[in-house]
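**Student:** Here is a sequence together with a model predicted from it:
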Amino acid sequence: MKAMSKMIQVGLVLSLITFFFNGQVQAQEVVQLTLEESIKYALENNVEAKNAQLEVLISKGVIGENRATGLPQINSTLELTKNIQPPLIILPAEAGGAIGGGGDDPGMGSPDDITVIPFAVNYQSSLTVSVEQMIFNGSYFIGLKAAKTLKALTEFDKEKTEADIIEATKKAYFTVLINKERKELVSANLIRIKELLKETEALYSEGFVEKLDVSRVKVQLNNLQSEFDKVEAAEEISKQVLKVQIGMPVNLEIDLGQSIADIHSLSELESLLSNPGYRRVEVDQINKNLDLAKLDLKNNQIQYMPDIAAFGTFQRVTGAQRFNTLGDPDRWFSSSFAGLRLNIPIFDGLRKSYKVQQNRVQIRQLENQKHYLEENIELERYQSNITLRNAIRTLNVQEENRELALEVFEMTKIKYQEGVGSNLEVVEADSALKEAETNYFSALYDALIAKVDLEKALGIL
């Protein structure tokens, strides 16, 4: 018993150690992601991307389903029947005697003037094989073409979904980068203000500054600490949003393998302004919808034509009064027939005519939507171009303001350290620098988002 107890204790300790080290490995697992890797991961793991790929597979199945309609349709039926109360034929008594029938009703006594004859044996069985082959049906060929058009439409839908995923992934990635840069900047500001506070407290202890000067720096430090906490939370939230967007498990830790400097290029932003744009998948989508509507119109028009099919049936039947003799070879008899079927539509209450009218109206609606879409694409390109142009201009201004504010802060700090400036000027300069840095990152984020919007408008995501 003691040995058993000791083994259990050792097993428990080993399990705890294994769990601890597994937890440590999982906690330390960090996924490095560049922008391109994030996009690739999203296209493979995002739920909408997966469903778009499955829709393409479904459309391939629809093509096969429509093609199968034109192949031979073969069916087989095996039946076994036990006639509990066999069907009866009632004849005059004279006729029954002439054909040798009996005069007794199985269920009751029969009158003298009629003869009741069972019309079936106790057991019956049959094996039937039927074949039908379509020879001509106009809807079949249109259906094949429509299925292929539907497959092309699902391909364009997949492309549109992927473009939307790339757009959302880029914006989420840029958001994480901006928050990461802001966090590093606020952290640097905290270090700077802490040094200033230490210097001010030293000057206060020597009697060179007042208690008010120390309080001002402490207020500035508290505000920066609060801002750091907010930016840190914003960075974590933006990472979670990015993981959800690309379809990554939220329990994994990610670290972006790029910085703003790796992605942000002023020359690249400016080169987009002269790009004329390319094909937009939305136009391809509406064109395929137009093709489907026209095929539907043709299908309803061709319903006025007859269709031809060939058919044939082979049957083996048997019957017996006793079940054990039902399978005797000499009891099976064959029958078969074949033929052609011509179905000629004559009048359907104008149902097809009304369908044709609806198709023509739908085609006009889609043509109107196409015209509206093309105009909106041009407007979107124009607006995105103007937005990016303004964002670049604002970014340049805010970058210059940031550099000037930093220069003012450094000069003010030097003056303060040399005793020719006030503590209030340093605090105000720091506040101005912080505001300039916030404005700069806001302008940088707007420029990156405007870049993505213009890429989408140009069709180059």
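**Tutor:** Cool, got the structure.

**Student:** rest of the way, CA atoms for contacts and neighbours
**Tutor:** Fine.

**Student:** Residue 186 against residue 229, yeah?
**Tutor:** No. Contact criterion CA atoms under 8 Å: residue 186 and residue 229 do not qualify, at 9.7 Å.

**Student:** Which one of these two is surrounded by more residues?
**Tutor:** Set residue 186 next to residue 229 and count neighbours by other CA atoms under 10 Å: residue 186 wins out with 22 against 14.

**Student:** can you pull the contacts of that one?
**Tutor:** 224, 227, 228 (CA atoms under 8 Å, 6 or more residues apart in numbering).

**Student:** and what of residue 120?
**Tutor:** For residue 120, the contacting residues are 83, 86, 87, 88, by CA under 8 Å, 6+ apart.

**Student:** mind listing the strands for the stretch 301-450 of the chain?
**Tutor:** In the stretch 301-450 of the chain, the strands defined using DSSP state E, counting those that start in this stretch lie at 307-320, 333-343.

**Student:** Out of the ones you listed, flag the one nearest residue 458.
**Tutor:** Smallest distance to residue 458 across the strands of the stretch 301-450 of the chain (CA to CA): 48.7 Å, for strand 307-320.

**Student:** mind listing what's buried in that closest one?
**Tutor:** Across strand 307-320, burial judged by 16 or more other CA atoms under 10 Å covers 307, 310, 311, 313, 315, 316, 317, 318, 319, 320.

**Student:** tell me the angle that strand makes with strand 333-343.
**Tutor:** 160 degrees (axes from the mean of the first three to the mean of the last three CA atoms, to 10 degrees).

**Student:** helices or strands up against strand 307-320?
**Tutor:** The contact analysis (3 or more CA pairs under 8 Å, 6 or more residues apart in numbering; DSSP states H and E) places strand 307-320 against strand 123-136, strand 333-343.

**Student:** All the helices of the stretch 201-350 of the chain, in order from the start?
**Tutor:** With DSSP state H, counting those that start in this stretch as the criterion, the stretch 201-350 of the chain has helices at 211-246, 260-263, 266-272, 281-302.

**Student:** ok, structure two:
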Amino acid sequence: MRKGIAVFLTCLIFISFHSTAQQQTDSLLQEATLQNCIAYAVEKQAVVQQAQIDEAITEEAIKSKLSEWFPQVNFNYTFQHNFQVQTSVIGGNPVKLGVDNTSGLMFTLNQAIFNRDVLLASRTRADIRQQAKQNTESVKIDVVANVSKAFYDVLTTEQQIKVSDENIVRLERSYKDAYNQYQAGITDKTDYKRAAIALNNTVAAKRSYEVLLKARIENLKAQMNYPVAAPLQIVYDSTGMEKEILLDTTQGPDYTRRIEYRLLSTQQKLQEANVLYNKWSFFPQLSANGAYNLNYLNNDFNKLYNQSYPASYAGLTLSFPIFQGGKRKYEIRQAQWQLRRTGFDIVNLQNAVNAEYNSALANYKSNYAGYMATKENMMLAKEVYDIIQLQYKSGIKTYLEVITSETDLRSAQINYYNALYELLASKIDVQKALGEIRY
């Protein structure tokens, strides 16, 4: 029996552990492509989840407010013991008005017929829901842009490390050749010492890139809300990314496509409703109400609930404030000024979008020109290095020229990859300015 229980508990622990491990594995990315990283961030990022929670809170708040349209039924219970019953003199005789013990069971009902608070909630519920959804969309757009830029930062550093690895291999070979020539008496020791200096500098640069890479991967994880302890292996296609650099620069900015404009438009609708809401303050509020009461009266507490004296009523309540010191008028004016101010917010947004787009476009064009120049320089530097390397081995060129051409090649390669990913990042800014970022 004990062995059976032990086996059962062991199976339970194994299943629980396996389930937990499976959940942790499922929460990690098998291939951290840009699209996978964006999809992960949109699903897992805390700010997105907070925005979605805000949507749920808004939905419950709407339902709570609309519930006031339904009949409001309440129950009250009272009990009162009078130590001294009030006495009144009637016809010269003192008469007690009441009994020692009173109790009541009261059922009340109230039905709103015209209530401006509930009417406002009913008319604006669609716009309020839309506002909450637009806020979530705005958060997602920022997450997509931030993850994309962080991803490109990681790629830039990884390429710098790869270039450094290639240069180290090349410099190690050059160092061996220079040292062998020195041992053979063909050249003096300055050549191989220059090779050693260049090799050491490249190794040091690689180490700094590796440290920087760790920091940038952690930044990408933070933008994605990815587990800190989990590995994140970036997967990308350099050729495919080079195809993604192009952008239609002839289109102009349309501020109506921006999420900020849609948010302001929704806010404007809500403020228009707020103006109307304040104007409704001049109308009376009307409600139907009724009650059914069971009253219990007796001097003897033990017999208090032996007999009830019911009472009931139904009626209408009309509430109309006559004078409030001009409060309603001032609130209407305040709501109108707020509505007018939002109109200027839209004008400011239009100007800001135009300036943002032109700045992003200028940056993109500048980066594109730099990218094309560095791409050509990289090919030229590779060609020059290969020629000088052959000439050096033939005794035509000095080793100093080899080192110089190798430095030019390394700089051209690093500049090329920096320009490529800066160009892709600037493309994100243009797309965001145009309102084209999708998730």
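**Tutor:** Arrived safely. On a predicted model such as this, the values are computed, not experimentally measured, just so you know.

**Student:** re the thing from before, what would the helices and strands packed on strand 307-320 of the first structure look like in JSON lines with mean neighbour count and distance to residue 412 of the first structure?
**Tutor:** What follows is these, written out as JSON lines (neighbours: other CA atoms under 10 Å; distance: least, CA to CA, whole Å):
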{"stretch": "strand 123-136", "mean neighbour count": "17", "distance to residue 412 of the first structure": "92"}
{"stretch": "strand 333-343", "mean neighbour count": "12", "distance to residue 412 of the first structure": "97"}
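
**Student:** now those strands as a markdown table including distance to residue 404 of the first structure?
**Tutor:** Shown next, in a markdown table, are those (distance: least, CA to CA, whole Å):
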| stretch | distance to residue 404 of the first structure |
| --- | --- |
| strand 123-136 | 82 |
| strand 333-343 | 87 |
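
**Student:** among those strands, which is nearest residue 387 of the first structure?
**Tutor:** Ranking those by distance to residue 387 of the first structure, with CA to CA as the measure, places strand 123-136 first at 58.6 Å.

**Student:** what's in contact with that closest one?
**Tutor:** Counting by CA under 8 Å, 6+ apart, 70-83, 307-323, 326 sit against strand 123-136 of the first structure.

**Student:** And for the closest residue to residue 307 of the first structure other than its chain neighbours, the neighbour number?
**Tutor:** Excluding the flanking residues, the one nearest residue 307 of the first structure by CA to CA, 6 or more residues apart in numbering is residue 137, at 4.8 Å. Using other CA under 10 Å, residue 137 of the first structure has 17 neighbouring residues.

**Student:** what do we get in the second structure for residue 137 of the first structure?
**Tutor:** Applying TM-score structural alignment, one finds that residue 137 of the first structure aligns to residue 115 in the second structure.

**Student:** Show me the subset of the contacts of residue 120 of the first structure that the second structure keeps too.
**Tutor:** Mapped onto the second structure and checked by both residues aligned by TM-score structural alignment, their matches' CA atoms under 8 Å, the contacts of residue 120 of the first structure keep the contacts 83, 87.

**Student:** Most neighbours among the contacts of residue 120 of the first structure, please name it.
**Tutor:** residue 86 (15 neighbours).

**Student:** Over to the counterpart of that one in the second structure. Which of the three states is it?
**Tutor:** Applying TM-score structural alignment, one finds that residue 86 of the first structure aligns to residue 84 in the second structure. Here residue 84 of the second structure is recorded as coil under DSSP: H, G, I helix; E, B strand; the rest coil.

**Student:** I'd like to know how far the match of residue 137 of the first structure sits from residue 280 of the second structure.
**Tutor:** From residue 115 of the second structure across to residue 280 of the second structure, the span is 9 Å (CA to CA, to the nearest Å).

**Student:** One more: residue 252 of the second structure?
**Tutor:** Using CA to CA, residue 252 of the second structure is found at 43 Å from residue 280 of the second structure.

**Student:** Of those two, which one has the most company?
**Tutor:** Under the criterion of other CA under 10 Å, the comparison of residue 252 of the second structure against residue 280 puts residue 280 first, with 18 against 11.

**Student:** What distance do you get for that one to residue 114 of the second structure?
**Tutor:** Applying CA to CA, the value for residue 280 of the second structure to residue 114 of the second structure is 10 Å.

**Student:** residue nearest the centroid of the first structure?
**Tutor:** Against the mean C-alpha coordinate of the first structure, by CA atoms, centre = their mean, the closest residue is residue 48 at 1.7 Å.

**Student:** name the element it belongs to?
**Tutor:** Assessed by DSSP states H and E, residue 48 of the first structure sits inside helix 47-69.

**Student:** And residue 80 of the first structure, by the same measure?
**Tutor:** Using DSSP H and E, residue 80 of the first structure falls within strand 73-82.

**Student:** need the contact list for residue 312 of the first structure.
**Tutor:** If you count contacts by CA under 8 Å, 6+ apart, residue 312 of the first structure has them with 130, 131, 132, 336, 337, 338, 339.
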